[in-house]
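# sequence-free structure coming up:
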């Protein structure tokens, strides 16, 4: 029996309610009426976005203190966790472990039936799911969720920008169904969470920690290198035939995939991550600010999610053979892409230590 008066009961309740997505998905798969009716698919999606929150209130949250019962984000996270289980089932379907969600690719979101779609659904069903449970507990217990919340914000925003825009301009532009609208809440909620976190944090700054040391110099070089590498990969993605880019195009042919996702991912890095790296490199030698620390953790989410999706999709056999990462260059591809994430995590840890 879950004790509905304790903070730990919140993530437990969310986890238990989210598992209802399994029988829900099998029931919808059995009812073939939905399979050829995009409007019906949208209706089922709306039910999936409402029902978990109602169940959570009726069984658990109404018995909790005001900070839980009246916090809309806990209800939203219950819904999103439910969606995570559905996404995990989609990922398993694409990996061939089940066929329970196979119908959804025809009438729901056909663009999920791609290497990128598989990768982002696996990420959502594992990492985002764990973040929902963690943040829900931190909220219920009155603990700080700044770091976990900002990582989630970055992960959701980065994923959404690449996925939603890629669907509209890529090969699936003529196959966008009404269920596409179900993605809108997943882009709006992170903005409000970020607004809350930034509002709760009092502006603070401290002298630059360890300025002039080898560690600071090394991180500065790493950030400048990451900015340069991001711009270089943009050239590879859009102009792979020149001498300076052709070599890397052979290592990372996925950048030339007719799917828009890899090019959009690199564009996000070139136009969003690279400028931040330059600003962050400068901040290492000046007063450390809470704002840089906040944005560093947001970019941890952006880059970790982006690199996971990019690596998994690039090496997946769901791509055409011409765009798959060759076995001979896979080590270089993986190491280079992991290094991108490692630099951003290094910055976030360093900035957090400097602003404590």
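Perfect, thanks for sending it. Bear in mind the structure is a predicted one, so any value in this text is a computation, not a measurement.

# from here on, just use CA atoms for contacts and neighbour counts.
Noted.

# which residue ranges of the stretch 101-250 of the chain form strands?
205-206 (DSSP state E, counting those that start in this stretch).

# can you map out the helices along it?
Taking DSSP state H, counting those that start in this stretch as the criterion, the stretch 101-250 of the chain carries its helices at 104-107, 115-123, 129-140, 146-169, 184-200, 214-238, 243-251.

# just the stretch 251-356 of the chain next, same as before
261-268, 274-283, 290-315, 330-354.

# wait, which of those helices is closest to residue 84?
Residue 84 lies closest to helix 290-315 among the helices of the stretch 251-356 of the chain, at 14.7 Å (C-alpha to C-alpha).

# out of the helices of the stretch 101-250 of the chain, which is closest to residue 336?
helix 214-238 (9.6 Å).

# buried residues in the closest one, which are they?
216-217, 219-220, 222-237 (16 or more other C-alpha atoms under 10 Å).

# also stretch 330-347?
Buried residues in stretch 330-347 (16+ other C-alpha under 10 Å): 330, 333, 334, 337, 338, 340, 341, 342, 343, 344, 345, 347.

# put this next to the first one:
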């Protein structure tokens, strides 16, 4: 029996609604250890179901199973965000109390929205590509950057912020989101590239500057929120994203930088996830009022952060539009001619 790719993945992912509702009604799941064990068992059962029902022409690519199972967890995250914002109820209350209470923060809700919408659509698109034997390397690298950015901010933020004392055993359910992307990234980078059509802070660390002080207090007070997510995010920008921007400038000036197109996609996905979560958290009602962006400066704040997110996407677009510029130069001159004689 073969699981039809997209209908099967959608059906399996939407099963998150009855599964979470049923588990929410089980009183025994009031203990943190029971919640963690149940979550691990659900993921294991899902993987087994996908493996057994998905045997077929697409089964030679193990990422098919990863994307299908992750589509289920994406819907779980969407349920969490919708329930925490009051749109639905009775699904994940048990998990939020004794599982991962830090997901009730504005940042936690925003990354759940991102995972439940953007990552979910990426999973479905990559599942379609796998079943149709199409190259999904571009989508995969964008997803990889987005997911890794979420993890490198979310996990340290939980351990360093005010929710560090509320870490429960369910925190270990995030381990697959550390290990699997590393493995998936190696597979994605090893996939052949599509052939080109042509030939060959201190800001959040209490900077004494008056301009920094004014900006933090007047435009982005969320940077002072004790949950630690914004501080970790700015550190990631400073130590990883800023150096990449410098390398990106170099790659645009010097032809033949074959590494730039792939990493441009990774960082575009990473910055998109980061800016969505950061901007959403700065405006969300779960963020304490003193740390929310004042309404009178919303447009300046939004314009600044949208432009910041736009830069990496323009770089990725440039790489995809003119891939020949980033290909190694073909041998020319007498030496090149002699090799063919």
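It's in. What you are looking at is a predicted structure, and each value in this text was computed from that prediction instead of being measured.

# TM-score of the superposition?
The TM-score (TM-score structural alignment, normalised by the length of structure 2) is 0.89; 322 aligned residues with a C-alpha RMSD of 2.2 Å.

# which residues touch the corresponding residue of structure 1 for residue 140 of structure 2?
Alignment note (TM-score structural alignment): residue 140 of structure 2 maps to residue 149 of structure 1. Residue 149 of structure 1 makes contact with 131, 135, 193, 194, 197 under the criterion C-alpha atoms under 8 Å, 6 or more residues apart in numbering.

# so what's the second one closest to, chain neighbours aside?
Right, the one you point to is residue 135 of structure 1. Nearest non-adjacent residue to residue 135 of structure 1, counting by C-alpha to C-alpha, 6 or more residues apart in numbering: residue 145, 5.9 Å away.

# does that neighbour touch residue 132 like I think?
No. The pair residue 145 of structure 1 / residue 132 is not scored as a contact, 10.7 Å apart, by C-alpha atoms under 8 Å.

# which one of the two has more residues nearby?
The neighbour comparison of residue 145 of structure 1 against residue 132 (other C-alpha atoms under 10 Å) goes to residue 132, with 24 against 16.

# wait, doesn't the more buried one sit right on residue 83?
No. The pair residue 132 of structure 1 / residue 83 is not scored as a contact, 11.2 Å apart, by C-alpha under 8 Å.

# returning to that earlier point: so what sits against both of residue 145 and residue 132 of structure 1?
Residues touching both residue 145 of structure 1 and residue 132 (C-alpha under 8 Å, 6+ apart): none.

# which residue in structure 2 lines up with residue 126 of structure 1?
Using TM-score structural alignment, the partner of residue 126 of structure 1 in structure 2 is residue 117.

# how much space between that match and residue 306 of structure 2?
19 Å (C-alpha to C-alpha, to the nearest Å).

# now residue 101 of structure 2
Taken as C-alpha to C-alpha, the span from residue 101 of structure 2 to residue 306 of structure 2 is 29 Å.

# and for residue 221 of structure 2?
Taken as C-alpha to C-alpha, the span from residue 221 of structure 2 to residue 306 of structure 2 is 17 Å.

# what sits closest to residue 207 of structure 1 if chain neighbours are left out?
Residue nearest to residue 207 of structure 1 in three dimensions, not counting chain neighbours: residue 287, with 4.6 Å by C-alpha to C-alpha, 6+ apart.

# looks like that neighbour contacts residue 205 (just checking).
Yes. Using C-alpha under 8 Å, residue 287 of structure 1 is in contact with residue 205, at 6.4 Å.

# which residues touch residue 346 of structure 1?
Residue 346 of structure 1 neighbours (C-alpha under 8 Å, 6+ apart): residue 219.

# map it onto structure 2.
So, by TM-score structural alignment, residue 346 of structure 1 is matched to residue 314.
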